[in-house]
Each structure stands twice: as C-alpha cells, then as structure tokens.
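> Take a look and give me a structure for this.
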Amino acid sequence: MTDQKTKRELTDGFLRSVVVEERTDFSDTKVEGLQVRVSHTGKKTFAVRARAPSRAIQRVNIGSYPELKLAAARDMARELIVKIRQGVDVAAERREARAPVVAKPTLSDILSEYRQVATAKGLGIWTPSQPHLQPEAERSIRAVFAKLLERDLTLVSTMDLMIEMKAYRRVGRTGKGDTANGRVSKARLYLMPVLDWAAGRRRFRKVGAGRLPAIAAPDASETVDLAVDDPKILGHRERVLDEHELTRLLPLLTYPAPQIEGLQTPPEKDFRFIALRFILLTASRVANVEDALWRDIDFARGIWTKPSIKNTKGKQIVRSQIVHLSDAALALLKALPGSDMSNPLAHVFPNTNGGPLGNWTRFQEALNRASGTSGWHRHDLRRTASTLLDQLGVDAVMVGRVLGHSVSREDKAAATALRHYIMQKQIRSHVDAPMKVALDLLAEVYAAMEADGRSMARVA
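Just a heads-up that it's a prediction; the model follows:
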C-alpha cells in the first residue's frame, strides 16, 4: 500500500470528518512542515517534517488528534521546525527525554533506604537506640565496607566484598591492629538481607517485597564467612569471671579512673572503668550502657529506662526495658559529672569527645595487665552478673527480667492473665521492687569481693 499525499489548510472540521481508504498524509498549508497522517482505521497522527542543514529529512510524530488540538500542534510544529533547521536531532532529543532515568544508587544510599524499611518493620538491629545514633547493623556494615560505600552498587562485585572483609582491621588509637573476623562476620550477616532486598532475591523475590526498582546487587552469601575457620572465635561463649578475677578487677573499676600503664586518657575523662562496673551492677549489654543518656535516668524513682533493647526471640518489634537500680548503682551515677541533669541528652558514660564509648581493644589489654586477668571480654561481665544472681538464689524469671528477656512462649497465657490483676503501680512507697532487691544483693557481693581485693593489695 502506497501513502497518499496532499496539501490543504487543516481545520478542525476537516480533521473530524476526514475518511480515507488508504493511509494518507495531509500537509498543512498554514504551517509548512506540519502534517497529519490519517489511516484507514480513522487514527489521525500529527507529525513535523523538515530538512536539516545536512539536507537530511527529519520526520517526528508529535501527537494524536483530537488529544492534541490543532492549534497546539501548529505551535509545536513551529518550534520543532526551527530546531531541525538549526541542526538539532529532534527525534533523538525526544527519545532521550522519554527514556526513564535509571538511578545508580551507592551502597551508602541502599543502606539508608533499607534502614527506613527495617525500622518501619521494627527490626531492632536496624532501629537506632537514640535518634542521633546509627543502628548496630548499619554501623558494622559501614565500618567493614567503608571503601565501598560511595561506589555504584551495581558495579560492586562479590570479590570486592571479599577483599574488604579480608582487609578489615581493628582501628584504635595506635592505628590498625589485628584482624577482626568476628565483626566482619556480623557485618557480612547484616549485609546479606540488604543486598537481597536491593536485588529482589530470596525472601524479597516477590514483586513489592524488595526494592523498586530492583538493581543488580552482589550476593554477599557467596562470600566466605571468615569467622568459621578463625580459632579465636568459638561461637557461643560460656566465659564468666570467677571470684578471684573479680576480686582483682573490682578495685580498678572506679571514677575518676585509675592511672594504669598504657592508657593516656586523663582520669576525669575516662569513663570506661566505671562503665564496666555499671555493667556488672545491672547485668546490661555493653551497647545499652554505651548509649545511655542522662534523660534515661530517674533518680526520684530509682530507675533506668532503656529505650531499645535487643529482642532475644527474633520478633520484629522494638522493646524498652525498665531497670530498678540498686543503691550502689544509683550512688555510682550520682557521683558522675552530668548527674545534675544540666544536659539530659548527654551520655552518662561519654568518650573524650562527648559521644558514646568505643574502641575498647587497647583499654581491655591495659586492664588485663593491671588486674592480672585474661581471656575475658567486656560482654562476659553481663554473663558473670546473671550467673551470680542465679547462685544467690534469685529465681530464673527475675534473672530474665534483669536481663531484659521477653516472656517465654510457655508463660504467655499466664502472663497475659496476670496483667489484668498486677498493675505497674507502687502501692506502698517503702516496698522495694523485687528487681532492686536482687540487684542490691548482687552489689553486696561485689562490695565484699572488692574489700577483699583492696586488703590483699595493701598486704602485697
């Protein structure tokens, strides 16, 4: 079928009524270069046809009638004809304008996006304990994969991930030290669902479950977990400090800090020693003590509110915890700068810059030398405190409450029924909370051990 061509002044009346048996191009005599192509089905399409400086003819469709009005088609034709005669490739320009903009997010961008998704779902490790802090998972990923953060994620390979994992070293005041395969293993574990979400893989494979649009992100699960073959990482830890070790350690856990070889921080600015004592007194996780703010402490009621604690049952929900502090813990806090609450948002145990404590490695080594202890980690203090509570006859349910563990599945029905009768309201002001009674008992044991330690030091 050959196209028919004819010239005439286009009008709305003509365009509404024109009927052809075979496709015909009508050229407008009012705006030279404007055409309307009419098919035998009745479809009418406006186009612009003009000659470029190279003498090549450009023909560009600009819209269909009656969606595109005749007057508007003429205005568009006048503009496009000028551009074509100036040498602009209008067809290519219009194709580029219609092409979707393909974003190339960096790893840092994806982490920020995933944090919002995970926070909305209540994932504890992706929920900051305080508004100005990064969540635990993101902090680990950004530390281990720091060199990849600003790279286009679609250009990052599994080999790139592996290189950074093998190269990661602990960073302290003296620079880079030993490998830290434990932290690398955690960062890898945290990163896997992020990359699967970005790529729409595995549990995110259904449309809408992952990122829209999905991108070609590397698969972190295809890398080796360096912790598996690391003889220094034993998996589940069972380390607790014995009485001899606590007797040697407790006299050093003071504020102002003791001056021991290997540490340069001024005693009045070093809160690491006293933070460890607070962990022992409360059986708290290190992260919760690091993140504690003065606004979380209520001296009048003798409680510490942890805004966010780790969920031990894997539920996607953020939980808080109220700790009824022992007299010893309250006395410890009242002796610290900031206890006047002049700055409620200040850290209870700050680093030298006012932020949360960190970079414990060098400190731990110096403390081990000074106390004559070894083989323990600050996280073991929580296990030590809970073990002592058990040995002191504190029932398992109360130990669980101190640790911030949720009610077990077997106890749910009973706990739900009891909540209808037991209210969180203190009826008699002089009755101590059971948690406080338990932690007071724990503090008494520490005090006795510390007294023994100081006696032995004097004798020595």
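> From now on I want contacts and neighbour counts done on CA atoms only, so please keep to that.
Fine.
> Give me the helices and strands touching the biggest helix by length in the chain, please.
Longest helix in the chain by number of residues (criterion: DSSP state H): helix 434-459. Contacts defined by 3 or more Cα pairs under 8 Å, 6 or more residues apart in numbering; DSSP states H and E place helix 434-459 against helix 243-249, helix 272-282, strand 319-324, helix 327-334, helix 380-391, helix 396-403.
> Among those, show me which one is buried the most.
Looking across the helices and strands packed on helix 434-459 with neighbours counted as mean count of other Cα atoms under 10 Å, the highest average goes to helix 272-282: a mean of 23.
> How far away from the center of its chain is that helix?
Distance of helix 272-282 from its chain centroid, counting by Cα atoms, centre = their mean, to the nearest Å, is 27 Å.
> which residue ranges form the strands in the stretch 201-350 of the chain?
297-298, 303-309, 319-324 (DSSP state E, counting those that start in this stretch).
> JSON lines please, covering those strands and showing distance to Gly63.
Shown next, in JSON lines, are those (distance: least, Cα to Cα, whole Å):
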{"stretch": "strand 297-298", "distance to Gly63": "68"}
{"stretch": "strand 303-309", "distance to Gly63": "58"}
{"stretch": "strand 319-324", "distance to Gly63": "58"}
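> For Leu133, find the nearest of those.
Nearest to Leu133 among those is strand 303-309 (12.2 Å), distances taken as Cα to Cα.
> Can you give me the buried ones in the closest one?
Neighbour counts over strand 303-309 (16 or more other Cα atoms under 10 Å) mark Ile303, Trp304, Thr305, Lys306, Pro307, Ser308, Ile309 as buried.
> Val289 and Ser308: what is the separation?
Val289 sits 11 Å away from Ser308, going by Cα to Cα, to the nearest Å.
> How about Ala331?
From Ala331 across to Ser308, the span is 24 Å (Cα to Cα).
> what's the closest non-adjacent residue to Gly177?
Arg170 (5.3 Å; Cα to Cα, 6 or more residues apart in numbering).
> Now show me the structure for the sequence below, then we'll compare the two:
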Amino acid sequence: MKSTQLLTDRLIQSIKADTGRIQITDARTQGLKLRVSRTGHKSFAVMMRDKAGKYTTITIGTYPDLSLREAREVACQIRVDMRTKGLEKPRTYANSKVGKITLRELLDEVQPVFAQTKKGWRPRGGPGSSAYTRNTIERVFRPLLDKPVERLTAEDFGRAANGYQPVRPLKGKDTANGQVSRALSYLSPVLDWAAHRGRKFDKIGAGRATRLDVAELRRVHDPATNDPTIKGKRQRVLSVEDDRCHLPASTIPCPKENPTPEHPSEE
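As a prediction, the model looks like this:
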C-alpha cells in the first residue's frame, strides 16, 4: 500500500503492516519515503531522479536508529548532491554522526538525565565540577572514551575492565577490583539507556531519543566477585548525612526505662 502523508513520530510508531508492505511518502520532504515491512521493520529511503533524469532509490537508515528529523536532513542533502551538484552518488550522509558518537559524548548526554534522580551523577562541587560516578567510569575505561560507542564490543569493555591498574595502591593492594566493579555497575545502565534495553528503558520516551546499538555489559566478568581482599567487614566512616539519619534513632528511650500503658515496667 502506498500513500502520501505528513510523517510524524506518533504516526510512525503507530503504523503496522499486518496486511502487507506499506510505503508512505513524506508530504514535507521531497523524495523521502517510509517503508514498513510485514515484520514491523521501519526504514527511510530517498527516491528521486538525478540530474540525468535517471530514477534511483537510496536507503538511508532504520527507524528509530535514524530519527525523522535526521532522515529529512539527509534527504535534503542527497537532493542537493544529485540534482544540483550532479553527483552520481551522494556524499557521506549527514546521519553518519549517529554511528560515530563516542563513549565520552554519550556520558555528556546521560549525565544531566541521570542526575535528576541519581545523586552520584550530580556534580559534587557545583555545575562546573565532576560527578563521582562519571569519574569512576572515566578512570577505568579511559582507553575507550574517544572511540565510537557503537563499535565497542563487550570484549573491548572486558579487556579494559580486567586490565585496569590502580593509579595509586590503597592500603598495600595491587588491584582495583572494587573500583572496576563500581565502574561496570555505573556504566551498564548508561548503555541500557542508550539501547532502550531492559524494563526501565524499553518504553517509548524512557531511553535515549535515538537508540544506539551498543554492547551489553552483563557478559563482562566482574573481578570483584572472586577477590578475597574485598570481602568481609567494610571499613567506612559515617558521613554527616549518615549521622543525621542514625542519631534520632539512638536517642529514643527504651520502653522499659520509660513505662507506658502499653509497655508497663516489670516489678
């Protein structure tokens, strides 16, 4: 079935091709088509005649990996390349940046989103300072920060995590398995958010605006699981915030010392 309509995200998300393949021409952008297969796969294509009058079709991306806005920009670029400049093939598409976002850029995107509900993602000393969770991720995965995140595999993250050495040994330890474990736990939901993965981020609008095909860290070994040096009683100093929580409970008198009708003292 073919038709011409003004494409919107709501329309694209609601389309089902139960009776056969559907092709919709965007009423706003010349040559832009949305194709929906019987299986539900949705992709954008540009169909147009080049300067020589030859009709051609160019597939430019899959929805929602490529957003409607980006598809329109690419379609306009292709039309300029082929109709105005007379190129036989369009240049590298404008959507190429979608596949080149680095791990560092992804952290830039997710920090203000997670900071709304997660204290560890909030800058500790004001807007210009860093967050504890991000610092931990960047220390452990420093070799991967400026690489395209969609090209990083679970094996890449595993090698970086299990090969990490502490900047300075703490209390005589020569490993940083505890820090690596925390970095994995902090980064895993970031990648799930980017990939619209898991119960928390698979609903429309809960994850990143444009989904990325990124690795899943559940396959990566956590070195802290078999490190005997970080088992047992933890050494920790209570913070002022902890004291505020515990102090009121520690001053409540015992019922036997202050008898009430419900708890009479024993004679």
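> Post the TM-score for the overlay when you can.
The TM-score (TM-score structural alignment, normalised by the length of structure 2) is 0.55; 176 aligned residues with a Cα RMSD of 3.7 Å.
> As TSV, the buried residues of strand 303-309 of structure 1 with distance to Glu150 of structure 1 would be great.
As requested, the buried residues of strand 303-309 of structure 1 are exported to TSV (distance: Cα to Cα, whole Å):
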residue	distance to Glu150 of structure 1
Ile303	43
Trp304	39
Thr305	37
Lys306	34
Pro307	32
Ser308	30
Ile309	31
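> Which of these sits closest to Ala77 of structure 1?
Proximity of the buried residues of strand 303-309 of structure 1 to Ala77 of structure 1 (Cα to Cα) peaks at Ser308, which lies at 63.2 Å.
> tell me the contacts of the closest one?
With contact set as Cα atoms under 8 Å, 6 or more residues apart in numbering, Ser308 of structure 1 has these partners: Gly124, Pro128, Ser129, Val318, Arg319, Ser320, Gln321.
> okay, now the nearest residue to Gln4 of structure 1 once chain neighbours are set aside: neighbour count?
Nearest residue to Gln4 of structure 1, sequence neighbours excluded (Cα to Cα, 6+ apart): Thr24, at 4.4 Å. By other Cα atoms under 10 Å, the residues close to Thr24 of structure 1 number 19.
> Hmm, Thr24 of structure 1 is touching Arg37, no?
Yes - using Cα atoms under 8 Å, Thr24 of structure 1 makes contact with Arg37 at a distance of 5.7 Å.
> any idea which element the residue nearest in space to the middle of structure 2 lies in?
When Cα atoms, centre = their mean is applied to structure 2, the residue found nearest the centroid is Ala194 (2.3 Å). Here Ala194 of structure 2, judged by DSSP states H and E, is contained in helix 177-195.
> Would you quantify the distance from the equivalent of Phe204 of structure 1 over in structure 2 to Cys76 of structure 2?
Under the alignment (TM-score structural alignment), Phe204 of structure 1 pairs with Phe201 in structure 2. Applying Cα to Cα, the value for Phe201 of structure 2 to Cys76 of structure 2 is 32 Å.
> same check, this time on Asp242 of structure 2
Separation of Asp242 of structure 2 from Cys76 of structure 2 (Cα to Cα): 57 Å.
> likewise Ala161 of structure 2?
Noted for Ala161 of structure 2: a distance of 43 Å to Cys76 of structure 2, by Cα to Cα.
> same question, Val98 of structure 2
From Val98 of structure 2 across to Cys76 of structure 2, the span is 17 Å (Cα to Cα).
> Isn't the residue nearest to the centre of structure 2 up against Arg208?
Yes - assessed by Cα under 8 Å, Ala194 of structure 2 is found in contact with Arg208 at 5.0 Å.
> Now check structure 1 for the residue matching Ala231 of structure 2.
Actually, residue 231 of structure 2 is Lys rather than Ala. Checking TM-score structural alignment: Lys231 of structure 2 goes with Leu234.
> so Lys44 of structure 1 makes contact with Asp25?
No - taking contacts as Cα under 8 Å, Lys44 of structure 1 lies outside contact range of Asp25: 9.5 Å.
> Can you pick out the residue with more neighbours from these two?
Lys44 (23 against 19).
> Against Ala71 of structure 1, how distant is the closest residue to the more buried one other than its chain neighbours?
Nearest non-adjacent residue to Lys44 of structure 1, counting by Cα to Cα, 6+ apart: Val38, 4.6 Å away. Taking Cα to Cα as the measure, Val38 of structure 1 falls 18 Å from Ala71 of structure 1.
> And Leu123 of structure 1, by the same measure?
57 Å.
> which one of the two has more residues nearby?
Set side by side, Leu123 of structure 1 and Ala71 show more neighbours around Leu123, with 20 against 11, by other Cα under 10 Å.
> What does the more buried one correspond to in structure 2?
Match for Leu123 of structure 1 (TM-score structural alignment): Lys118.
> how close does its match get to Arg197 of structure 2?
Computed with Cα to Cα, the distance linking Lys118 of structure 2 and Arg197 of structure 2 is 19 Å.
> how much does the helix holding Ala194 of structure 2 stray from structure 1?
The superposed helix 177-195 of structure 2 is, by mean Cα distance after the TM-score superposition for structure 1, a mean 0.6 Å from where its aligned residues fall in structure 1.
> List the buried residues of that helix.
So, applying 16+ other Cα under 10 Å, buried residues of helix 177-195 of structure 2: 177, 179-187, 189-195.
> for stretch 82-100 of structure 2, same thing?
By neighbour count on 16+ other Cα under 10 Å, the buried set for stretch 82-100 of structure 2 is Met82, Arg83, Pro90, Tyr93, Ala94, Asn95, Val98.
> Please apply the same query to stretch 207-215 of structure 1.
Going by neighbour count (16+ other Cα under 10 Å), the buried part of stretch 207-215 of structure 1 is Gly210, Arg211, Ala214, Ile215.
> just stretch 42-54 of structure 2 next, same as before
Lys42, Ser43, Phe44, Ala45, Val46, Met47, Met48, Asp50, Lys51.
> Just those residues: which are in strands?
Counted as lying in strands by DSSP state E, out of those, are Lys42, Ser43, Phe44, Ala45, Val46, Met47, Met48.
> Need these in a markdown table (columns: distance to Pro112 of structure 2).
A markdown table is the format used below for these (distance: Cα to Cα, whole Å):
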| residue | distance to Pro112 of structure 2 |
| --- | --- |
| Lys42 | 30 |
| Ser43 | 30 |
| Phe44 | 31 |
| Ala45 | 34 |
| Val46 | 35 |
| Met47 | 39 |
| Met48 | 41 |
